[in-house]
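K.L.:
what follows is a predicted protein model with its sequence.
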Amino acid sequence: MDEKSPPRKLKRPRAAQACERCRLKKYKCDESIPCFHCKKSNLECVYQNANRYRDDAYASHYIQTLETKVRELTAQLMAVGSPVSQHSLDPENRVILTSNPLPKSLMPAADGQQTTSSRQSVSDEAGDTAAEVEIADVNRHTNAVEFHGSTSSMAFLGYLKRRQSHQTGYSAAAEAPSLVSALHNPAFSPQAHHHGPEKSRNIYSKQAHIFIEAYFENLHFVHPLIDKEHFMARANNLWFGHHNPEDESFVPLYLSLMSLGALVRVWDEERLDGLTRFEWSRKLFGDAQAYLNDLRFSNDLDTVQCLYFMAKVCQNELNQHLAYMYLGLAIRTCLSAGFNRESPNPKCHQSGTIAKTWWGIYSLEIEMSFSLGRPDTLGMDEYHNRRLPPIDDSEYAIIPLMVQFAHIIRKVTILIYHKKSKWQEKVNIACQIEQDMGQWVATLPEKIRPFPLEKRFLGALKEPKWCRRQRLVLNLRYHNVRMLLFRPFLSYVAQNHSIVMHEALEQAINKCLDSAKTTIELIHETYTIHSFFRTWWYNTTYVMFAVSVLLLYISRVRTPLQSPSVVKTIEMAVEILDAMDESVVARKTAVIIKDSLREAMEASAEPAAPTSTTTNTLATNSQLYVDEYLDMNLFASLDFPDYSLQDMASLFDEFSRTPHTPI
């Protein structure tokens, strides 16, 4: 082509479908609604074929059909007076029943006509799915929606509180706050610390050494993301006015680390410079948040570590919802900065710290998401090619080891709690995962490999602090996951009273109970020896998981009289929570557990002997209920759903009032 000739103008592609006026006038239609020419002439724009709108019509018709179906099923449930209609579908109970997508029989047909389906066709399509019970409610203290899924302790404990309303003879659902609100810590609210434009710029140099040292001698050994020497050098520059203005994001990191240090510090005095433990921690937390607000969440390593520490503060304040939110911000900041990738970084000297930070929050994200029954925000592992820190004899080896364990936790989430299959298949899967966990323990460095309580030796007293801290944490995490791995089998037996106890089921239940009891015994023993461990407020969550399992066992599987060791362990759990009376959530949890244990003991001491007439009536009603229930197929599979919330509901069912059938 001649250099002097003008460039050839690209021909606009022909419209796939022009409107009627453009087609007659031979205009180039832009296919808009209305198109450019019709809009300019202020004329009606008409397309000959309206197929382009067909999807929208299908969607509208489909939604209307689903709404009608839901209303019909709800009315049918209310008509038979089932436990589901009285509890699960009551909006005051804040319970959501979720299942897999609707069967094909309810989907739009290919020719655009809605296919009518009988109740039997729904049954055929839905038979391979299972309903899951979860909690979604508005926290009245924060006005924020919180979701707690099937692996959440909140869901598993949900119906313990309901027992009190059963005993008083009236429904308190409309009057009492939900469990999300009831177990909220109202004294801890970041919004209350907003300083506005005139916020203080205090760096608290007088108290800094106390709180910083408290962190580095405590939780740092479990989450060794920060280099102490480097941090102290930067803190000294801040104290003596040599701080680089371009390094402003260090200030919120500095404040958030002190907030966590103040929270987990062993306090011999009640107040320090006029403030208590929680007052100091929350004040520093609020200041860190104010700095972050000013910085607009700058994309750097300091901000990621700050968000991480703020998540840990929330976690130990027992506000798991906020912890999940802050950790999610840390994850997203890492991803936006490329810290998960082996890519060129303008601060290449930070590569080692970046790797520790990224993989530290990676494992914490999976663990925290699992404990809340929520999905993690990490995406596919193929995205993350950042090299792991080496597994050596240093305190940093726990980071890659916890990444390995996080992969096992994901298996539990997917294969046990979300895969729909019969219990026989899931027992085999659970046993295989347990073997993987055992292999993981066997590969741990000897310095931090957990051992049974009865095999402690005096030589361990001379070990570095980080060895003892890490061994303790790894032991707790192992038993917590092992307990949750086998918990669905306990739930299954508790719901299906008529089932013949298979040897595999009995072994699975024993493993679940063993880990629940070991968790409580381990925490109790450590509390009696080490004062630092009493300030790890997150232990309340481990205790809640374990005691829920034990309460379910003595309420639905074996009576308290048949399980004296279980009752003793529950009483031990109450002692732990009473020792943490500084935490409002721990106090509330202790009250719930005491009431539930007392009621279980009273029920087992005075069993009600039904008459033959009552027994026959219950059997007849139960069979009628089962027939109607199977006919409706609202919950597709009876094989192996997760009963994390319904376990607690079934603990206190009145069999003389409502026949119980497995769901």
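P.N.:
Looks like it came in fine. Numbering: from 1, shown residues only.
K.L.:
please make it C-alpha for all contacts and neighbour counts, starting now.
P.N.:
Noted.
K.L.:
residue contacts, the residue nearest to residue 538 when sequence neighbours are not counted?
P.N.:
Sequence neighbours aside, residue 316 is the residue nearest to residue 538 in space, at 4.8 Å (criterion: CA to CA, 6 or more residues apart in numbering). Contacts were defined as CA atoms under 8 Å, 6 or more residues apart in numbering; by that measure residue 316 touches 263, 536-538.
K.L.:
quick one: which of those is nearest to residue 496?
P.N.:
Within the contacts of residue 316, proximity to residue 496 (CA to CA) peaks at residue 538, which comes in at 33.3 Å.
K.L.:
is the closest one in contact with residue 315, as I believe?
P.N.:
Yes: assessed by CA atoms under 8 Å, residue 538 is found in contact with residue 315 at 6.3 Å.
K.L.:
which residues of the stretch 451-600 of the chain fall in helices?
P.N.:
465-495, 503-529, 539-552, 564-579, 584-605 (DSSP state H, counting those that start in this stretch).
K.L.:
who are the packing partners of the longest strand along the chain?
P.N.:
Among the segments of the chain that qualify as a strand by DSSP state E, the longest is strand 132-139. For strand 132-139, the packing partners by 3 or more CA pairs under 8 Å, 6 or more residues apart in numbering; DSSP states H and E come out as strand 95-98, strand 144-148, helix 179-182.
K.L.:
still on that earlier bit, neighbour count and distance to residue 100 added to the contacts of residue 316, as TSV?
P.N.:
Listed next are the contacts of residue 316 as TSV, based on neighbours: other CA atoms under 10 Å; distance: CA to CA, whole Å:
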residue	neighbour count	distance to residue 100
263	26	42
536	18	39
537	22	37
538	19	33
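K.L.:
thinking again about what came up before, deepest in the core, which of the helices and strands packed on strand 132-139 is it.
P.N.:
The highest mean neighbour count among the helices and strands packed on strand 132-139, using mean count of other CA atoms under 10 Å, belongs to helix 179-182: a mean of 20.
K.L.:
structure two is appended below for comparative analysis:
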Amino acid sequence: MRKNSVAGVAQARKRSAKVCVRCRRQKIKCSGTQSCFSCSNRNLSCIFDDMSQKVLVTRRQLAELKQRAAQLEKHTSDRHTSLGSASRERPPENTPDNYYTPPDGENPESGLVNPLVSGPPAFMSPGNGRTYYLGTSSNWSFARRVLSMVHEHVHKESLPTEALAFEGTAYDLGWDGSRTDPSPESPVIPTLDHAIFLINAVRFRCGRLYHLFDDSDFKESLYSFYSEGQRTRPRGLWYIHFLIIIAFGKMFTQVKYLKGKPAGISLFVKALQILPDHTLLYSSPMVSTEILCCIAIFYQSLDCRTASHNYVGQAMRMAMAHGMHTCMPVTDLGRDSVERCRKIWWTVYILDRHMTSIQGLPQSVDDHFIQTKLPSPVSSENITSLDMHIKLCRSIADINARVYATDGRLDRSFLLNIKGALSNLAGLADELNKSFPLHLEATDSGLSRVSAYLHLFYQQCVIVATRPLLFCFLKIRLESAETCVQSLQKSHNVRNLIKMCLDSALHSIRILHCLASQGLLETFLTFDLESLFISTVVLLMAPAIDRQLVVNDTWWHATADLIFNDMVEAGNQIARFRHSEIQQLDEKLNLLLPNQDQNGQSNPEVLQHSITKHPLSSHEAHTATPMEENSRADPFLGGETTRVTGCAFEPSLTSAEMMAMANSIELFDAEWVSTMMDNHAIW
């Protein structure tokens, strides 16, 4: 009997041995040692969660602990009362201006941070006395950070800024921004039929994505405007609105820019010159908010990002001051006004979320304060696209808040933040593919411009969420190529996240190629250019980190150059500057590839190949595309041959695949990233 009891005690003790996190999750036997046999055999981090281990205490010990906790709580409460509310709100004396108190539950000693958001704010100056802030999630600043880091590694000096383009330098508007003495001359106004044609072009290019004007009200004012003589025509807010819409129409319909200036620029400048003060704008909040949105989009297309973000902010505040973010009562305000306000609000919301992300700045409005409904559907297709557009904007805002927060960490929470962002994004994959199919493989059906835009936006969300890992590994690669490859091989899940980023970039270029082949590539609005730019940057980084990361290298290189050239030939100066920056980055990254002599000097033939590999002229672009099997004529390539499908890439991930990818990130992956970043001083 005694032997049985002793055996039972031995078994109980054996069952109560320590079990690591992975063995408990996998429900397998754990040796209880640090590291356990199972984790050691798989070369994985072995983590023991001591907080879940059960301990035995007596009732007396438990009572004493409760009494001590109550005394400590009372002492703390009395101390806070004596200090007073004023001292509680002030930081301690002699603390720096950037004093920060971590929120409850956060470990203030965790020092590893996202390299794109950590440390002091990053700035860059072109040498003219002005400085530019490099926003955390900004595509432009990400490329500049990568280019600067690689240039300093290769040339052992800071990146010169003379050959780089900065915001607002792509075009000469012929206006210094002053309204003190606007020109009394009126711009050339198109005839009525021409104006209707231009307005319809704006409706086709923007109508499914943004609300820029009210159809019925705008058309009524249009006919009234043309019914008057030139001298008696009105010059109020509608006239300003009309000038900007016509300027948009000229941008969309004129194939080539004249003398390097965008078409319709004189109409846009005139509208800005006569734009009244906000005291007058607030008297007509609906029209004024529509005007401010139009100005923001136009400025964004001129690469005046700060001005664009400023006008979106003004539109947001005007809309909120009018209560457009609330559930406006139809009985008091009328259905037409409420419906128009709903359309205006969601356009302001979309522009604010999208342009804030492009700038790399914090979001301005919390979603918890937004109560307005979607507008009543004119068609189910319109409301579905608006709903998806809003969901994607919320996703990019969620990514900015999780991955690019001011204390974005590269310890275990950093990778788990990426996991959370991808989990939220995964829920949109199936809905997007079902409601907005692309049919990239089809040869007998056209591509929907709206569907392509939404898919490009989705892929951009994936890239923005995962590209900090690429930046980290590039930094490790600059220290040691061997260490970089070994580090990537140690975590299959982290490597898969990087692969997901690159696959999204390849998928984006494929979509843009199909748009260009059907004449639907957007050469004025910058969203296609943004997608092309960020996709090309991350794809250029990959071979420098590990040459096995990217496949179809020749195809995407040639295709990206073709698309850049197509935009440049249409007169887009921003595309020309971005392409030049891409070529500089490509040249410097090629110097990191293992094609060097024994003295560490770059092979001149390899350098020459890296410079001339990507075509610059239209003729070179159309003849440099590689020949593939099963190819056929492609109108985008001017009769040359390449695969219509743009190489047989896998389709975009489904919701289940995205969720499986996110769920595969385990605690030991996060611990491994934390250790690796600490070892390489990436913060």
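P.N.:
Yes, it's here. Given the structure is predicted, the values throughout are model-derived calculations rather than measurements.
K.L.:
what sits against the corresponding residue of structure 1 for residue 583 of structure 2?
P.N.:
Using TM-score structural alignment, the partner of residue 583 of structure 2 in structure 1 is residue 594. By CA under 8 Å, 6+ apart, the contact set of residue 594 of structure 1 is residue 574.
K.L.:
ok, now how distant is the residue nearest to the spatial centre of structure 1 from residue 148 of structure 1?
P.N.:
Centroid-nearest residue in structure 1: residue 372, 1.5 Å away (criterion: CA atoms, centre = their mean). Distance from residue 372 of structure 1 to residue 148 of structure 1, counting by CA to CA, to the nearest Å: 5 Å.
K.L.:
shared neighbours of the two, which are they?
P.N.:
Counting by CA under 8 Å, 6+ apart, the residues touching both residue 372 of structure 1 and residue 148 are residue 154.
K.L.:
mind checking which of the helices of the stretch 451-600 of structure 1 is nearest residue 631 of structure 1?
P.N.:
helix 465-495 (19.8 Å).
K.L.:
how about the closest one: buried residues?
P.N.:
Across helix 465-495 of structure 1, burial judged by 16 or more other CA atoms under 10 Å covers 466-472, 474-495.
K.L.:
chain center to that helix, what's the gap?
P.N.:
16 Å (CA atoms, centre = their mean, to the nearest Å).
K.L.:
of the helices of the stretch 451-600 of structure 1, which approaches residue 338 of structure 1 most closely?
P.N.:
helix 465-495 (29.0 Å).
K.L.:
between the closest one and helix 503-529, how big is the angle?
P.N.:
140 degrees (axes from the mean of the first three to the mean of the last three CA atoms, to 10 degrees).
K.L.:
any chance of TSV for the helices and strands packed on strand 132-139 of structure 1, columns distance to residue 528 of structure 1?
P.N.:
Below are those laid out as TSV (distance: least, CA to CA, whole Å):
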stretch	distance to residue 528 of structure 1
strand 95-98	39
strand 144-148	32
helix 179-182	29
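K.L.:
now do the end-to-end distance for stretch 372-386 of structure 2.
P.N.:
14 Å.
K.L.:
re the thing from before, what's in contact with the longest strand of structure 1?
P.N.:
So strand 132-139 of structure 1 is contacted by 94-99, 144-150, 155, 178, 180-181, 184, 641-646 (CA under 8 Å, 6+ apart).
K.L.:
stretch 530-545 of structure 2 now?
P.N.:
Contacts of stretch 530-545 of structure 2 (CA under 8 Å, 6+ apart): 139, 143, 456-457, 460, 463, 467, 470, 473-474, 477, 481, 484-485, 501-502, 504-506, 508-509, 512, 549-550, 560, 578, 582, 585-586, 589-590, 592-593.
K.L.:
again with stretch 359-371 of structure 1
P.N.:
151-153, 223, 225, 308, 324, 327-328, 330-331, 375-378, 388, 399-400, 402-403, 405-406, 409-410, 413.
K.L.:
hang on, the earlier thing: run the contacts of residue 316 of structure 1 past structure 2 and keep the common ones.
P.N.:
Using both residues aligned by TM-score structural alignment, their matches' CA atoms under 8 Å, structure 2 keeps these contacts from the contacts of residue 316 of structure 1: 536-537.
K.L.:
just put the contacts of residue 316 of structure 1 in JSON lines and tack on distance to residue 213 of structure 1.
P.N.:
Compiled in JSON lines, the contacts of residue 316 of structure 1 are given as follows (distance: CA to CA, whole Å):
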{"residue": "263", "distance to residue 213 of structure 1": "12"}
{"residue": "536", "distance to residue 213 of structure 1": "16"}
{"residue": "537", "distance to residue 213 of structure 1": "19"}
{"residue": "538", "distance to residue 213 of structure 1": "20"}
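K.L.:
for the contacts of residue 316 of structure 1, which one is nearest residue 128 of structure 1?
P.N.:
Taking the contacts of residue 316 of structure 1 together and measuring to residue 128 of structure 1 by CA to CA, the closest member is residue 538, at 37.7 Å.
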